[in-house]
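Participant: below are the sequence and a predicted model for it; my questions follow.
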Amino acid sequence: MSEADASTTAAQRTGLRVRVQKFGTALSNMVMPNIGAFIAWGLLTALFIESGWLTGIFGSLDDPHGWVAKIGGWGAFENGGIVSPMITYLLPILIGYTGGRMVHGNRGAVVGAIATVGVITGSDVPMFMGAMIMGPLGGYLMRKLDALWAGKIKPGFEMLIDNFSAGILGLILAVLGFFGVGPLVSAFTRAAGNAVNFLVNHDLLPLTSIFIEPAKVLFLNNAINHGVLTPLGTAQAAETGKSILFLLETNPGPGLGILLAYTFFGQGAARASAPGAAIIQFFGGIHEIYFPYVLMKPRLILAAILGGMTGVFINVLFNDGLRAPAAPGSIIAIYAQTPGDNFVGITLSVVGAAAVSLVVAGFLLKIDKSDDGDLAAATAEMEAMKGRKSSVSSMLTGAARGPITDIVFACDAGMGSSAMGASVLRRKIQKAGFADVTVVNQAISNLADTHDLIVTHKDLTERARQSTPSAIHISVDDFMSSPRYDEIVELLGQTNTAADTKDVVVEEDSASTPTPASNGGVATAPAPTLHALALESIVLHGTATSRDGAIDEAGRLLVDCGAVEESYVAAMHEREKSVATFMGNGLAIPHGTNEAKGAIVRTGLSFVRYDDPVDWKGKSAEFVIGIAGAGKDHLALLNKIAKVFLKADDVERLRSAQTAEEVRDILTGA
């Protein structure tokens, strides 16, 4: 084979691996948000089925009419109870809903859930695979349909078209699932189940570790675990109360053994970091933390395989299994799903796997005469294979992150405060010479764990951290002049290479600079439109004496000019309950919640100036600007307003303005 052919083959393999990783990640993203429901079902199964823990205490097999039997759905209640409906309907529908939402938001989620009901009723096995197919399919087709008539529907007919298109598409997919996908997936599930039974009956199941353990290190495990093992294991658990398939990939023993081997026999940074990594891996369930140690010494994959085979062999020997998936792969999560008579076997399987992995890895490290290896490089290689940053990589390397290029300013609605904050921060970053750094605004509900740095109000940081655990999180309480902005610029100085500042031009006209899109992208903002801030929506002498009164006054101006419906004012108050919209420099910008965007008729702003500043949760608000943003056409105007309130002279001009025209000219830069 020529060098060119070899290079082509390697590229094809890499491309295939990446596609499998993305497929596995998509499956994982459908399952992981619903693990709590799996745990609830597993506990109900353990407690209330005919052989459950509470049956022998409060129930009686001789009296199949008791409350335990009623909950468990056995005896006189064989077709009722809670356990069976949860696995038959609730869990697949949740997966289908989540899959549709991943592709096309709430509309995709609804259609995905409807389509999933079709495959559930058209099959005779728990339809997890069918849900993983129909959920994303429903979301994808709904997105395509919405794109066909985007911007073409006459005003007043949007809700009618949206609801009927979703309903009709859901109907079609449900029927397709009932007659087509459901029976096919049922047949595949039965065939795969027969294959697993063959491996178990012929004592071959431990051999699966030959494939599973290397797949974990290459981040291919999600495709195997959530695409095959979880659906098959859940079907098996529905019949027998437990499944060994839930233990094939989640056993923390092999990784624990490798980390202990580095603790005892390693050198340098690897040895120093291994004990902490072992705690995170074993109790936290984050298996990826040991992957760089294997990548640094690839022969250690043998220790993981032999440890995995040992664990599976012991589980087969003791006829062990879990009631439901254990996620993450923590010993705590595993014990939570362990049936009462399986604790001994499962404990021995973890200990045995760790012991064999420790012995083999220790031997390989002792005979290895090569350099200790570069843990930081191995961690970078792991992140490259994963396709995004690892939440535990900084613990392994102790080093700062790489360049920060993707910053998101997030708030509840992604409409007002985040847009203003992003505008201020963007200008500071541009002036510092970091031209390769993008700063966008976005609603917290739309965040994905792909960003480098997230800026939020201090009351929203924990909520944002749940969606983006891999990002750096910065909390602010003053959107206009927070000292944290300068800290961010200093952080960029440590991680990025700044351009020569004399070559950096910060545009004064926001219409020609990139502005943040509400969905997280970067859009080119249109020129500020004067109709968004009508003269009749500008009040020079506000009458409110409290924050709530000021919100009502600004909201009423938006209603009166036809920008919003009445319900939007209530949403402005609701938004204020979660996080104050005081921006700093005497400015507050109340606006509605993300859910209230349907009450916005068109983009509109209102302006109220108070002779006696209003108390805004301990801050003095002299200027109140109500915001209702439909799309992105208000962002350029907000950018202008942000620049005004950063300059003391412009704020003083607003304070002394005598007419609504003067106020509008100052705010729009006219």
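Facilitator: Cool, the structure landed. Residues are numbered from 1 along each chain as shown.

Participant: switch to C-alpha atoms for all contacts and neighbour counts from now on
Facilitator: Will do.

Participant: now stretch 175-186: buried residues?
Facilitator: Residues of stretch 175-186 classed as buried under the neighbour-count rule (16 or more other C-alpha atoms under 10 Å) are 175-178, 180-183, 185-186.

Participant: separation between residue 195 and residue 189?
Facilitator: 10 Å (C-alpha to C-alpha, to the nearest Å).

Participant: these two: who's more crowded?
Facilitator: More neighbours surround residue 189 than the other of residue 195 and residue 189, with 21 against 12 (other C-alpha atoms under 10 Å).

Participant: show me what the helix or strand containing the more buried one is packed up against.
Facilitator: For residue 189, the element it lies in under DSSP states H and E is helix 182-201. With contacts defined as 3 or more C-alpha pairs under 8 Å, 6 or more residues apart in numbering; DSSP states H and E, the packing partners of helix 182-201 are helix 91-121, helix 128-148, helix 230-240.

Participant: quick check: angle from the longest one to helix 230-240?
Facilitator: Relative orientation of helix 91-121 with respect to helix 230-240: 80 degrees, computed using axes from the mean of the first three to the mean of the last three C-alpha atoms, to 10 degrees.

Participant: follow-up on the earlier one: got the helices and strands packed on helix 182-201 as JSON lines, with distance to residue 165 and mean neighbour count columns?
Facilitator: Output for the helices and strands packed on helix 182-201, formatted as JSON lines (distance: least, C-alpha to C-alpha, whole Å; neighbours: other C-alpha atoms under 10 Å):
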{"stretch": "helix 91-121", "distance to residue 165": "10", "mean neighbour count": "27"}
{"stretch": "helix 128-148", "distance to residue 165": "8", "mean neighbour count": "24"}
{"stretch": "helix 230-240", "distance to residue 165": "31", "mean neighbour count": "21"}
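
Participant: now do the strand of greatest length in the chain: distance to the chain's middle.
Facilitator: Longest strand of the chain, by residue count under DSSP state E: strand 604-616. On the basis of C-alpha atoms, centre = their mean, to the nearest Å, strand 604-616 is displaced by 37 Å from the centre of the chain it belongs to.

Participant: quick one: list the elements packing against it.
Facilitator: For strand 604-616, the packing partners by 3+ C-alpha pairs under 8 Å, 6+ apart come out as strand 538-539, helix 547-560, strand 619-628.

Participant: and those, which is most packed in?
Facilitator: Of all those, strand 619-628 carries the top mean neighbour count, a mean of 24, counting by mean count of other C-alpha atoms under 10 Å.

Participant: buried residues in the helix or strand following that one?
Facilitator: Note on strand 619-628: by DSSP H and E, the next helix or strand toward the C-terminus is helix 635-645. Within helix 635-645, the residues that count as buried by 16+ other C-alpha under 10 Å are 635-645.

Participant: alongside the first one, take a look at this:
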Amino acid sequence: MATAYTPEPTGDGARARVQRLGGHLAGMVMPNIGAFIAWGLITALFIPTGWLPNKDLGELSEPMIKVLLPLLIGYTGGRMVHGQRGAVVGAVATMGLVAGADVPMFLGAMIIGPLAAYLMKLFDGLIEDRVRTGFEMLVDNFSAGILAAAMAVVGNLAIGPVVRACTDAAGEAVGWLVDHDVLPLTSVLIEPAKVLFLNNAVNHGVLGPLGVQQAAETGKSVLFMLESNPGPGLGVLLAYMFFGPRRLRPSTPAAAIIHFFGGIHEIYFPYILMKPRMILAAMAGGATGIAIFLAAGTGLVATPSPGSIFAYLAQTPRGAGNWIGVYTGLLASAAVSFAVGAALLGFGRLAEDGAEEQGSGDAGDAGNEKDAGDAITDESKGTGAETAGTGGDGTAQQPAAR
């Protein structure tokens, strides 16, 4: 199941399997990046701590991230597997997850959308050429409706609780690391949890309360900066801007602005989901920043919400030592994340995923980039399940001109 963003890798090794997983995640998330940007802009502008606080418009933020975005992911994942019928049952099944959920169900949507569509595909294969003439529409509509309703119930009763359990487990693990004074290692858990959109649960559910208690005693707390540091995300986006796949580079400047100045970290999560190995860059940057914060003995006076550079400026306590420590750590985390991310992207030599599949001996050869581009062009001509990442009219997106 190749996408216009990541051609189908060859081989059966662990590397190929990870790349296939990344390609499937990218196929569900990247076509909806415009919706993420729209949500990020609305959130950065209109929430109570935004640039232009507005109570009525700020109410758009929560239903968009809890309902709209998961539904889009479930819809797109279903369409990747079984076209429009798969998209419909995937969206309905995802609705069972988001109903009453107190955290964004992105991970659940990535599971149940394709799963529901796959079951629909199996059913359609079983009844193909067995339905009497004149009953096709009746069978198609009722079968899709029954399966979608059943999967919505399964999502609400089974998959939803599993996702919530993962959220609780991530929070408890971070809390254990904090309690045992190994703060730099928290990045190993915080960054993957963030990418799975558990950032608010970790920050406000675990780190925030602990930080408030510490700040009441000392006037500041480093715990406020563990999750909210915008440096690692900025480094990842800059690595994509300079060395990422060519068709994604134009979208990264806007994402970087929304992330760093607006404090909407969710905007960079899809870029890591597209290439899961990039989580290593975020981990390295986060651990670097935390180590510098600890060495400088600095902290913030309250939770920076949203986690933008402006919120950091507002919450940094007085004193040259605090300012130097906070912003040295922030810039260092961005620099390390950028350097590691650039290395993971091959400093542009692996600009397209297809170049990675030419073999370790010739991955850097000049001809690989052209081969990767040809692979993307060929894949984008497919139909049905082979056109994941297509536009709204079902036609494959063409490669950008070089």
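Facilitator: That came through, no problem. What you see is a predicted model, and the numbers here were worked out from it, not measured in a lab.

Participant: can I get the helices and strands packed on helix 182-201 of the first structure in CSV with distance to residue 587 of the first structure?
Facilitator: Shown next, in CSV, are those (distance: least, C-alpha to C-alpha, whole Å):
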stretch, distance to residue 587 of the first structure
helix 91-121, 33
helix 128-148, 38
helix 230-240, 52
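
Participant: out of those helices, which comes closest to residue 605 of the first structure?
Facilitator: Closest of those to residue 605 of the first structure is helix 91-121, at 27.4 Å (criterion: C-alpha to C-alpha).

Participant: in the second structure, what stretch matches the closest one?
Facilitator: Using TM-score structural alignment, helix 91-121 of the first structure lines up with residues 69-99 of the second structure.

Participant: can you give me the helices for the stretch 151-300 of the second structure?
Facilitator: Assigned by DSSP state H, counting those that start in this stretch, the helices in the stretch 151-300 of the second structure fall at 160-179, 186-195, 199-202, 208-218, 231-243, 252-260, 269-274, 279-296.

Participant: what do we get in the first structure for residue 36 of the second structure?
Facilitator: Alignment note (TM-score structural alignment): residue 36 of the second structure maps to residue 38 of the first structure.

Participant: so where do the helices sit in the stretch 401-550 of the first structure?
Facilitator: Using DSSP H, counting those that start in this stretch, the helices of the stretch 401-550 of the first structure run over 417-431, 461-467, 483-495, 547-560.

Participant: for the third one, which positions count as buried?
Facilitator: If I follow you right, that is helix 483-495 of the first structure. Residues of helix 483-495 of the first structure classed as buried under the neighbour-count rule (16+ other C-alpha under 10 Å) are 484-485, 488-489, 492-493.

Participant: over to the longest one?
Facilitator: Taking 16+ other C-alpha under 10 Å as the neighbour-count basis, helix 417-431 of the first structure is seen to contain the buried residues 417-431.

Participant: check the second one too.
Facilitator: Along helix 461-467 of the first structure, the positions that meet the burial threshold by neighbour count (16+ other C-alpha under 10 Å) are 461, 464-465, 467.

Participant: what residues in the second structure pair up with the longest strand of the first structure?
Facilitator: Using TM-score structural alignment, strand 604-616 of the first structure lines up with nothing in the second structure.

Participant: which parts of that strand are buried?
Facilitator: Quick answer for strand 604-616 of the first structure (16+ other C-alpha under 10 Å): 604-610, 613-614, 616.

Participant: quick revisit: taking the buried residues of helix 417-431 of the first structure together, which two end up most distant?
Facilitator: By the measure C-alpha to C-alpha, 417 and 431 form the most distant pair in these, at 21.5 Å.

Participant: returning to what we had before: mean shift between the helix holding residue 189 of the first structure and the second structure?
Facilitator: After superposition onto the second structure, helix 182-201 of the first structure sits on average 2.5 Å from its aligned residues (mean C-alpha distance after the TM-score superposition for the first structure).

Participant: for residue 551 of the first structure, see how far away residue 557 of the first structure is.
Facilitator: In terms of C-alpha to C-alpha, residue 557 of the first structure sits 10 Å off from residue 551 of the first structure.

Participant: in a helix, residue 156 of the first structure, correct?
Facilitator: No. Going by DSSP: H, G, I helix; E, B strand; the rest coil, the assignment for residue 156 of the first structure is coil, not a helix.

Participant: which residue lines up with it in the second structure?
Facilitator: Counting by TM-score structural alignment, residue 156 of the first structure lines up with residue 134 in the second structure.

Participant: same check on residue 455 of the first structure?
Facilitator: Using TM-score structural alignment, residue 455 of the first structure sits opposite a gap in the second structure.

Participant: who are the contact partners of residue 455 of the first structure?
Facilitator: 407-410, 461, 473-476 (C-alpha atoms under 8 Å, 6 or more residues apart in numbering).

Participant: right, and residue 145 of the second structure touches residue 91 too?
Facilitator: No. If you go by C-alpha atoms under 8 Å, residue 145 of the second structure and residue 91 don't touch, sitting 11.6 Å apart.

Participant: helix, strand, or coil at residue 126 of the first structure?
Facilitator: Recorded secondary structure, residue 126 of the first structure: coil (three-state DSSP).

Participant: ok so, going back, out of the buried residues of helix 461-467 of the first structure, who's nearest residue 119 of the first structure?
Facilitator: residue 467 (30.1 Å).

Participant: state the distance from that closest one to residue 448 of the first structure.
Facilitator: Residue 467 of the first structure sits 6 Å away from residue 448 of the first structure when distances are taken as C-alpha to C-alpha.

Participant: what does residue 53 of the first structure give?
Facilitator: Taking C-alpha to C-alpha as the measure, residue 53 of the first structure falls 40 Å from residue 448 of the first structure.

Participant: out of the two, which sits in the busier spot?
Facilitator: Neighbour totals were compared for residue 53 of the first structure and residue 448, and residue 53 leads with 18 against 15 (other C-alpha under 10 Å).

Participant: now the more buried one. Nearest residue, chain neighbours left out?
Facilitator: Closest residue to residue 53 of the first structure apart from its sequence neighbours, by C-alpha to C-alpha, 6 or more residues apart in numbering: residue 47 at 4.8 Å.
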